[in-house]
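Trainee: sequence first, then the predicted structure, then my questions.
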Amino acid sequence: MDRTAGEGRIARRFAALKAQGRGALVTFLSAYDPDRKTSMDLLRGLPGAGADLIEIGMPFSDPMADGPSVQRAGQRGLKAGVTMAGTLAMVRDLRAEDDATPVILMGYLNPILAYGEERFCTDAAASGVDGLIVVDMPPEEAGILAPHAARHGLDIIRLVAPTSDAARLPVVLNASSGFVYYVAITGITGTRSADPAALARAIPPIREHTGLPICIGFGIRTPEQAAHAARVSDGAVVGSALCDALAASLDEQGRAKPDTVRVVLDAVRALAEAVRA
């Protein structure tokens, strides 16, 4: 059944969190990192560990906005045989036991085009995906995907950079739904930490142009940084730090060890406790 973008799980989750008086913890991990079973175990465990929304990376061979940590996570997923169909199957498996936690797919346009943009939106919605972050698809070029996404109730979540000025902001935000992803640093993911004072200054001008929730990502690594980001905005997105925690738990051959899932979920719990404090 077709849904209406902006009226699904993402909107309900942010409304519930607003009623609780706190921001969201949004977690990112790449699909099939380091293998399908471990990735699926992590996905199932994230809500219980405190993730309010889940981003799943769609690994791609040329991830131009990803820093080293997320690139390596994607490479492990590709080595493990990840496919678009396999990623969607993971979401379906999650939905068999969790119909509430919003799931966003994050990645690049090329794999979507290879799958077929209309088919992708149809299958993503049927699998239980709620939103899409397509890093290399600016609003001016979104016509290839946006109509299919809207028809199937998939939110297209836009990235707003520190360099987005007053003229650019309305262009980006008018094409957004779900929430707005504020990129806290210029450059690729996970390479620098966000400046707390700069974040506090950056969010109010964005609110002048949108009523959507705003989440801060790129450069949010520690529980303290996540807590600050969730206070000055509506949520903190943490990805590289979780990819690093996962990588550090693997054996010398890059395989999961018995404590890999626990290590990563413990890191999520620490972030969640700080955001909720």
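Mentor: Thanks, I have it.
Trainee: CA only for contacts and neighbour counts going forward, please
Mentor: OK.
Trainee: quick check: Thr27 is in a strand.
Mentor: Yes - using DSSP: H, G, I helix; E, B strand; the rest coil, the assignment for Thr27 is a strand.
Trainee: does it touch Ala51 like I think?
Mentor: Yes - here Thr27 lies in contact with Ala51, judged by C-alpha atoms under 8 Å, at a distance of 6.1 Å.
Trainee: any common contacting residues for those two?
Mentor: Common contact partners of Thr27 and Ala51 (C-alpha atoms under 8 Å, 6 or more residues apart in numbering): Val268.
Trainee: contacts only, for Arg36.
Mentor: Arg36 neighbours (C-alpha under 8 Å, 6+ apart): 80, 82.
Trainee: from Pro205, how far off is it?
Mentor: Counting by C-alpha to C-alpha, to the nearest Å, the separation of Arg36 from Pro205 is 41 Å.
Trainee: A further structure is provided below for comparison with the first:
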Amino acid sequence: MQSRLDAVFAAAREEGRSVLVGYLPAGFPTVDGAIEAMRAMVAAGVDVVEVGLPYSDPTMDGPVIQDAADAALRGGVTTRDVIRTVEAVAATGAPALVMSYWNPIDRYGAASFAADLAAAGGAGAITPDLPPEEAGPWLDACAAHGLAPVFLVAPSSSDTRLRLVAGVARGFVYAASLMGVTGTRAAVGERAADLVARVRAATELPVAVGLGVSTAAQAAEVAGFADGVIVGSALVKVLLEAERSGAGASAGLAGIRRLAAELAGGVRAPVPA
């Protein structure tokens, strides 16, 4: 049976464009404020929402996402708040994925987390630090509840590694455009297009590129060779700057709508590879 996530990628393919995936952490600036921001992203053209599960010891997050996640944790956000956020996003009709390091899921209980995520209407989860070789219980839980387990590959991944990830992933493969942590950059990693081609040689799953995409022009560039474009830090930065300037929640939402609309325009006008 085709999942909501599969349907989004299939529909975008028919339209001749890439899928736009937008990331924001749950709980920032508040739980309800994050939900409103995610709804605003969807209304402005984001196809899939990554709901970040704030964690105190991130290995992949750059300073922007770390600052927002730290603020969410200080505000008392819980894993159950993340599930509630997923439920609110799923109600918009857009697929909602949780982006989480493995420790919070393991502590919650893989089977329980999968069951609660599915009950909330979640489409799956991205687990950047979970090796496929150690993912057996999580893969079983996802299969039992119809969730897509999404894994990451990087430019340094060997072809053997790509085949291993492709064999267990569902929904799409997350291709990190460069080595390092998340953050906005002046240019997308030069090796991203080659990595996408290598992943496609190993699987028919869609390939979405993240890390470093922050502008409509960069989104258009990546859309020229990838099935999906993932944007995180640039969107989080909008909320952070509104919070720090004292501009208020309405300014943050307006900024999210504006940037999401620009990025949505970018994926609909790809630059040929």
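Mentor: Good, I have the coordinates. These figures come from a predicted structure and were not determined experimentally.
Trainee: for the stretch 51-200 of structure 2, just list every one of the strands.
Mentor: Listed in chain order, the strands found in the stretch 51-200 of structure 2 under DSSP state E, counting those that start in this stretch are 96-99, 124-126, 148-150, 152-153, 173-176.
Trainee: not counting its own residues, what contacts the last one?
Mentor: With contacts defined as C-alpha under 8 Å, 6+ apart, strand 173-176 of structure 2 is touched by 150-155, 165-166, 192, 195-196, 205-211.
Trainee: give me the mean distance between it and structure 1.
Mentor: On superposition with structure 1, the mean distance recorded for strand 173-176 of structure 2 (mean C-alpha distance after the TM-score superposition for structure 1) is 0.4 Å.
Trainee: what's that strand aligned against in structure 1?
Mentor: Mapped onto structure 1 using TM-score structural alignment, strand 173-176 of structure 2 spans residues 180-183.
Trainee: biggest helix in structure 2 by residues?
Mentor: Using DSSP state H, we find that the single longest helix of structure 2 is helix 249-267.
Trainee: okay, buried residues for that helix please.
Mentor: 249, 251-267 (16 or more other C-alpha atoms under 10 Å).
Trainee: one more: stretch 39-57 of structure 2?
Mentor: 39-42, 44-55.
Trainee: now do the same for Ala200 of structure 1: its match in structure 2.
Mentor: Match for Ala200 of structure 1 (TM-score structural alignment): Ala193.
Trainee: can I get the strands of the stretch 51-200 of structure 2 in JSON lines including distance to Tyr108 of structure 2 and mean neighbour count?
Mentor: As requested, the strands of the stretch 51-200 of structure 2 are exported to JSON lines (distance: least, C-alpha to C-alpha, whole Å; neighbours: other C-alpha atoms under 10 Å):
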{"stretch": "strand 96-99", "distance to Tyr108 of structure 2": "14", "mean neighbour count": "26"}
{"stretch": "strand 124-126", "distance to Tyr108 of structure 2": "14", "mean neighbour count": "25"}
{"stretch": "strand 148-150", "distance to Tyr108 of structure 2": "17", "mean neighbour count": "23"}
{"stretch": "strand 152-153", "distance to Tyr108 of structure 2": "22", "mean neighbour count": "23"}
{"stretch": "strand 173-176", "distance to Tyr108 of structure 2": "24", "mean neighbour count": "26"}
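Trainee: closest to the centroid, which residue in structure 1?
Mentor: For structure 1, the residue nearest the mean C-alpha position is Glu55 (3.1 Å; C-alpha atoms, centre = their mean).
Trainee: how about the helices in structure 2?
Mentor: Using DSSP H, helices in structure 2 cover 4-15, 31-44, 63-74, 79-90, 102-108, 110-119, 136-145, 159-168, 192-200, 216-223, 233-245, 249-267.
Trainee: quick one: the ones you listed as TSV, columns for distance to Thr184 of structure 2 too.
Mentor: Converted to TSV, those look like this (distance: least, C-alpha to C-alpha, whole Å):
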stretch	distance to Thr184 of structure 2
helix 4-15	25
helix 31-44	18
helix 63-74	9
helix 79-90	24
helix 102-108	24
helix 110-119	29
helix 136-145	31
helix 159-168	26
helix 192-200	15
helix 216-223	10
helix 233-245	6
helix 249-267	13
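Trainee: out of these, deepest packed?
Mentor: With neighbours defined by mean count of other C-alpha atoms under 10 Å, none of the helices of structure 2 is more surrounded on average than helix 216-223, at a mean of 25.
Trainee: with structure 1 overlaid, report how far it is off on average.
Mentor: For helix 216-223 of structure 2, the mean deviation from structure 1 after alignment is 0.9 Å (mean C-alpha distance after the TM-score superposition for structure 1).
Trainee: specify the angle between that helix and helix 192-200 in degrees.
Mentor: 30 degrees (axes from the mean of the first three to the mean of the last three C-alpha atoms, to 10 degrees).
Trainee: structure 1: matching residues for helix 216-223 of structure 2?
Mentor: The counterpart of helix 216-223 of structure 2 in structure 1, using TM-score structural alignment, spans residues 223-230.
Trainee: what lies in contact with that stretch?
Mentor: 22-25, 194, 196, 199, 215-216, 220, 235-238, 270-277.
Trainee: can you pull the contacts of the aligned partner of Phe113 of structure 2 in structure 1?
Mentor: Alignment note: Phe113 of structure 2 maps to Phe120 in structure 1; criterion TM-score structural alignment. If a contact means C-alpha under 8 Å, 6+ apart, then Phe120 of structure 1 has Ile112 as its contacts.
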